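Chemist: I'll drop the sequence and a predicted model, then ask my questions.
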Amino acid sequence: MRKFLTLGLTTLLAAGAAAAVGTAAHAGSQLEFGACPADVAQVYAKLKCATVNVPLDYSRPFGARIDVLVTKHASTNPAKRRGVLFVNPGGPANSAVMAAGKLTHPSPSGHTRMPAEVLAAYDVIGIDSRGTGHSQPLSCVGDDYWSELQPDPDRPEERDKSWERWKAFAKSCADKNGDVLKHTGSRNVIKDMDHVRTLLGEEKISYLGYSYGTYLGSAYAQTYPQRIDRMILDSTMNPVDQQMWYDNSTGQVVAGVARQRTYLEWIAKYDNVFHLGKTHDEVNAAWQKLLGDFRQRPRGPRKNVGAVELMDVYIANLSHELYWEPLAKAMADYVLRGDETAVLDWATPGGGAAGERMIAGMISIACVDSDAPSDRAKIERDFTELARTSDFAWYNVSIPSACANWHAGHDQRIVPSGRNLPPILMFGTEGDSATPYVNTVAMHKQLPSSVLVTERGSGTHCVFGAHQSMVNWDAQRIGGDYLVNGVLPNGDTDIAPHPLPVPTPATAAAARPAVLSPQS
């Protein structure tokens, strides 16, 4: 991720192929797009939606079927339209339906995450993966399962309780969903994608995937290489690892140590705002007091905010800077003034059906997609070792615990060979704690036709199409030029980091947003 942009962006890619993918290849869509569900339409009025009925099991096309929701943001200039751009925001249960809106919807200042020339060139397509979002989401436990105080696995005396809770979750998933569960993995999602491509009347698709969405994109490209036009993979998973999700869980802990230091040093830099100390160690002492107090005595009216709930918010927001300032001010409210209001506003679990289904989809896809260790002793040895250098090692044991007890089996992950693929653009940041940079490098090695653009000096999760406050204009230019004109850097390239936020003393600790995600 770092190095500074070389300006020789002169390589024109696959010019002949590009012409074949343009408007002339658009055979006409068989999908009738109309009104979207109310929660989508209220936020992104320009999106149109269609429901597609697909086989639950593609080996039995006349058997059970399920519905998946597809959304479209039409090209803003049909004369310049060159095809469709499928998008996936990762998660693995984040909504691609909503991502299509987020990437195309202008902010109050008129900024769109996707460059204007890209919006002219493509219909942007989002498909909620089966079992998630608006595509018949899975449910594994009761709506209030996650609004209760969670056992703290960092405390040895609570590890049995934590393990049994995830074991019960895995069993309930199997009991409630039956055979549906084993068909929720990415192998079936990419078949859904290709079915939608056919219904859209397109010979090829272009693709933009973030985080888990990079694995989905690489799996699609490996399975259907002749159907890829242009592809951007931003902040990638590592499909070379046999235990892909387990290794990502442990890798996040290692990468998160440096990212946490960056955040605490940023707070120290602005002691005139936060007053938590002028050095990393001083600010870390404040953080340790907050964490220790909540670990010792859960807070809130229902006494359901403890160390796990606090860590959930803290870890989620290390990966990007959008909420660094209000979180630091919430910490200051508690440590300096004894006011826990803002901390509770952020960390109190919401519960409810939406949150439960989000977790059900995320865990189910992760557990189905790759092999996972089933030996509890091995898992606990690994996380005990990680905890020697990390505050939050044990708070990343959720996916390993669930997958160790999974009843629906695990698919063989799809490892890309890179054969027969057009030039691909990749982005990564060297300090990414959500999909560590070593994963991006590993995927890059698997894809010989890829060019890697690294945002050096940055730890933000995802680069291209970022929120306006974290935008990297070099990345925007490179990504836009590639998607529209087929132009890539002459080789792997480093770009300077986007600036970190500058806090202001007048800004109060802000309330938790409705949805927390790296792409918020």
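Modeler: It's in.
Chemist: alpha carbons only for contacts and neighbour counts from here, please
Modeler: Will do.
Chemist: now Gln222: how far from Asn420?
Modeler: Using Cα to Cα, to the nearest Å, Gln222 is found at 9 Å from Asn420.
Chemist: Neighbour count for the two, which is higher?
Modeler: Neighbours per residue (other Cα atoms under 10 Å) separate Gln222 from Asn420, with Gln222 holding more: 19 against 13.
Chemist: So the closest residue to that one other than its chain neighbours: helix, strand or coil?
Modeler: Nearest residue to Gln222, sequence neighbours excluded (Cα to Cα, 6 or more residues apart in numbering): Pro416, at 5.3 Å. Under DSSP: H, G, I helix; E, B strand; the rest coil, Pro416 falls in the coil class.
Chemist: do Ala402 as well
Modeler: Applying three-state DSSP: Ala402 is helix.
Chemist: Tell me where the stretch 401-520 of the chain has helices.
Modeler: Assigned by DSSP state H, counting those that start in this stretch, the stretch 401-520 of the chain shows helices spanning 437-446, 473-485.
Chemist: Kindly reformat those as a markdown table containing mean neighbour count.
Modeler: Formatted as a markdown table, the helices of the stretch 401-520 of the chain follow (neighbours: other Cα atoms under 10 Å):
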| stretch | mean neighbour count |
| --- | --- |
| helix 437-446 | 21 |
| helix 473-485 | 20 |
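Chemist: Below is structure B, check it against A:
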Amino acid sequence: MYIRRSPRPRRPRTAAASLLATAALLVSACSSGSTTTSAGGAADAALAALPQSTPSALAPYYEQKLSWRSCGVPGFQCATMKAPLDYAKPGAGDVRLAVARKKATGKGRPLGSLLVNPGGPGGSAIGYLEQYAGVGYPAEVRARYDMVAVDPRGVARSEPVECLSGRRMDAFTQTDTTPDDRKETDELVDAYKNFAEGCGAHSADLLRHVSTVEAARDMDILRAVLGDRKLTYVGASYGTFLGATYAGLFPERVGRLVLDGAMDPSLSARRMNLDQTAGFETAFQSFAKDCVRQPDCPLGTRGTTPAQVGDNLSAFFKKLDAHPIPTGDAAGRKLGEALATTGVIAAMYDEGSWGQLREALTSAMKENDGAGLLVLSDSYYERDAEGRYSNLMFANAAVNCLDLPPAFSSPDQVEKALPAFEKASPVFGEGLAWASLNCAYWPVRATGEPHRIEAKGAAPIVVVGTTRDPATPYRWAQSLSRQLSSARLLTYVGDGHTAYGRGSDCIDSAIDTYLLDGTPPPQGKRCS
């Protein structure tokens, strides 16, 4: 699946994070948020709130004191927080969670802590805080709030899920996800099985306890130990699902919540994957229209239609499938269809990357040099120049495969669904359908199901949607805003994944005002 995380910021003040994604379980959303079962189903049940009183067995966690220390990054402090590995058995073992903060920098009445999460699942909130949020949020917000992040269980610095070595990950990311025959299908299935077995071998106990519900409960412990009566939070992409889950579990503890690039929790994995496939097609159509207006577009010239641009890109992918091209990579990797597709999809998250994509495609298509597309693909997977991968992809699969039953349980099911996926995206549909198969072989059964989140009694929650968002289609924001009893839908009419801090003064002003004085934007406000 391709992850839901906000892209690299276009300017210093941003709520976006580094560009990345993964070929683990793909996710997407439903057009209406209804409970139709036509594409895998959605649940009628709503997430139930937990009791307002803290169970005595959890008191030691809620009453713990954090020991802050220097992080090595100027201005930041770090600590380790404990949470129960299994909330049903609080005394049976703990999980250690990494926390970081940057104290409020200015005068004026302090507003407490502002917790941030860039999405994923699997994105490091602490890395995001240190690189962007701690300096990139508007000065007025940073002056009044302690900026805080916790890496969710299984992620980055919080007892990370581990699965494959760098060498084995290189092989995995090059696996053909558009199999042409039974042999290639078997090879893809084997790759998913090997990935799952690696996770099970290295992180067996942790895999059972990295759900979004558990991560949301961890956030409530953090809220308490920070001394905040209510949670103030900005979540992007998957971070919106985490934030909405918190609101559903603890509606009376909701402070000021911003959910930017919203997900729809009422959808099945298959429905989500199909809708996200359509989302990437929408983004590609925008790229195609822009590309042919540029003098350096390798996919067509002025007058070429988006459909023709798509055909030209598909033909290029097919060529790479048969004959990968050199990249100059130290590990000897060539650019095949899988890596090239990931590189193109990486650039769909942010229109600021379209120029880089044009250059990379030109080099690959006209000069037989795949280095540019490989750079985009590596940024997506968080692979460094030494061949090391972050645990992003491992955590992404672990959370998603626990949160929802698999989109597909066999190659036969994928093959039956291919027409629907290819209709949703003639360019990406086949590959994204097959990418939805990985959770079928996961070593741990899913504990979650699709559900609505109402959070009755919560304070106003701002839900942000971008009309041409590739990774979290706008329909998801519309659906989530209808589910949450106190939601205010804020719309950005434009391209890219997420909206806050990415160029719209209208969006930024509305969110900043909400964070600073608690006044949410009017329902249905639209910005461009």
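Modeler: Happy to help now that I have it. It should be emphasised that the depicted structure is a prediction, and the values quoted were computed from it without experimental measurement.
Chemist: Could you report the neighbour count for the residue nearest to Ile399 of the first structure when sequence neighbours are not counted?
Modeler: With sequence-adjacent residues excluded and distances taken as Cα to Cα, 6+ apart, Ile399 of the first structure is closest to Ile363, at 6.4 Å. Look at Ile363 of the first structure: counted by other Cα under 10 Å, it has 25 neighbours.
Chemist: Ile363 of the first structure belongs to a helix?
Modeler: Yes: under three-state DSSP, Ile363 of the first structure falls within a helix.
Chemist: Looking at the second structure, name the residue matched to it.
Modeler: Using TM-score structural alignment, the partner of Ile363 of the first structure in the second structure is Ala397.
Chemist: repeat for His461 of the first structure
Modeler: Matched by TM-score structural alignment, His461 of the first structure corresponds to His497 in the second structure.
Chemist: distance of the residue of the second structure most remote from its centre from Arg293 of the second structure?
Modeler: With distances taken as Cα atoms, centre = their mean, the residue sitting farthest from the centre of the second structure turns out to be Gly303, at 35.1 Å. The spacing between Gly303 of the second structure and Arg293 of the second structure, counted by Cα to Cα, is 8 Å.
Chemist: Arg153 of the second structure now?
Modeler: 46 Å.
Chemist: Compare these two and say which is more crowded by neighbours.
Modeler: A count of neighbours by other Cα under 10 Å puts Arg153 above the other of Arg153 of the second structure and Arg293, at 29 against 14.
Chemist: wait, isn't that one in contact with Ser124?
Modeler: No: when contacts are counted by Cα atoms under 8 Å, Arg153 of the second structure is not listed as touching Ser124 (10.6 Å).
Chemist: Kindly reformat the helices of the stretch 401-520 of the first structure as CSV containing distance to Gly201 of the first structure.
Modeler: Listed next are the helices of the stretch 401-520 of the first structure as CSV, based on distance: least, Cα to Cα, whole Å:
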stretch, distance to Gly201 of the first structure
helix 437-446, 30
helix 473-485, 20
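Chemist: where along the first structure do the strands fall?
Modeler: Taking DSSP state E as the test, the strands found in the first structure are 11-12, 48-55, 65-73, 83-88, 122-127, 205-211, 228-236, 424-429, 450-455, 487-488, 493-495.
Chemist: Switch those strands over to a markdown table; also include distance to Ala307 of the first structure and mean neighbour count.
Modeler: A markdown table is the format used below for the strands of the first structure (distance: least, Cα to Cα, whole Å; neighbours: other Cα atoms under 10 Å):
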| stretch | distance to Ala307 of the first structure | mean neighbour count |
| --- | --- | --- |
| strand 11-12 | 51 | 13 |
| strand 48-55 | 41 | 19 |
| strand 65-73 | 37 | 22 |
| strand 83-88 | 31 | 26 |
| strand 122-127 | 35 | 27 |
| strand 205-211 | 26 | 25 |
| strand 228-236 | 28 | 27 |
| strand 424-429 | 29 | 27 |
| strand 450-455 | 33 | 26 |
| strand 487-488 | 46 | 24 |
| strand 493-495 | 37 | 22 |
